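J.: sequence-free structure coming up:
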């Protein structure tokens, strides 16, 4: 994505995942990943999804 940053926050401002979700992402099942993305989309604060809304 090129927008991830968890330097000073527990939640990445770019993708909206928690530090734990980012670091363990490769071990998540597809269902777990889908659940995370659903939560992030509902929250609507991650830059990743704000960009998609602006571009469409």
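T.: Received the coordinates, thanks. Predicted model, so just to flag it, every value in this text is computed and none were measured.

J.: CA only for contacts and neighbour counts going forward, please
T.: Fine.

J.: now the helices for the protein?
T.: 19-24, 30-43, 47-55 (DSSP state H).

J.: What residues of the longest one count as buried?
T.: It stands for helix 30-43. Neighbour-count burial for helix 30-43, counted by 16 or more other Cα atoms under 10 Å, picks out 36-37, 40-41.

J.: for comparison:
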């Protein structure tokens, strides 16, 4: 239960307190359409550094809604 509470706190942080990337080093984009760790598509992963902040925020909003990233604290 403690883990769930900590994870919930991390994923509901204000936008300005989010990590630089949703990556959790559990990459599966070579085999899956959506990464099992962060919830991004292979295209989103490969273009992350060149995406605008608005594009990144849209990805963050979607993956958080879908229960990602699966980050261990």
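T.: Everything's here; your move. Nothing here was measured: the structure is a model prediction, and the numbers come from that model.

J.: count of neighbours near the counterpart of residue 21 of structure 1 in structure 2?
T.: Alignment note (TM-score structural alignment): residue 21 of structure 1 maps to residue 44 of structure 2. Residues near residue 44 of structure 2, counting by other Cα atoms under 10 Å, number 17.

J.: Distance-wise, check residue 44 of structure 2 relative to residue 61 of structure 2.
T.: Taking Cα to Cα, to the nearest Å as the criterion, residue 44 of structure 2 is separated from residue 61 of structure 2 by 13 Å.

J.: try residue 2 of structure 2
T.: Taking Cα to Cα, one finds residue 2 of structure 2 at 24 Å from residue 61 of structure 2.

J.: correct me, but residue 35 of structure 2 touches residue 28?
T.: Yes: at 5.0 Å, residue 35 of structure 2 counts as touching residue 28 under the criterion of Cα atoms under 8 Å.

J.: Kindly reformat the buried residues of helix 30-43 of structure 1 as TSV and extend each row with distance to residue 28 of structure 1.
T.: Listed next are those as TSV, based on distance: Cα to Cα, whole Å:
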residue	distance to residue 28 of structure 1
36	10
37	12
40	16
41	18
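
J.: Looking at those, which is nearest residue 29 of structure 1?
T.: Using Cα to Cα, residue 36 comes nearest to residue 29 of structure 1 of the buried residues of helix 30-43 of structure 1, at 10.8 Å.
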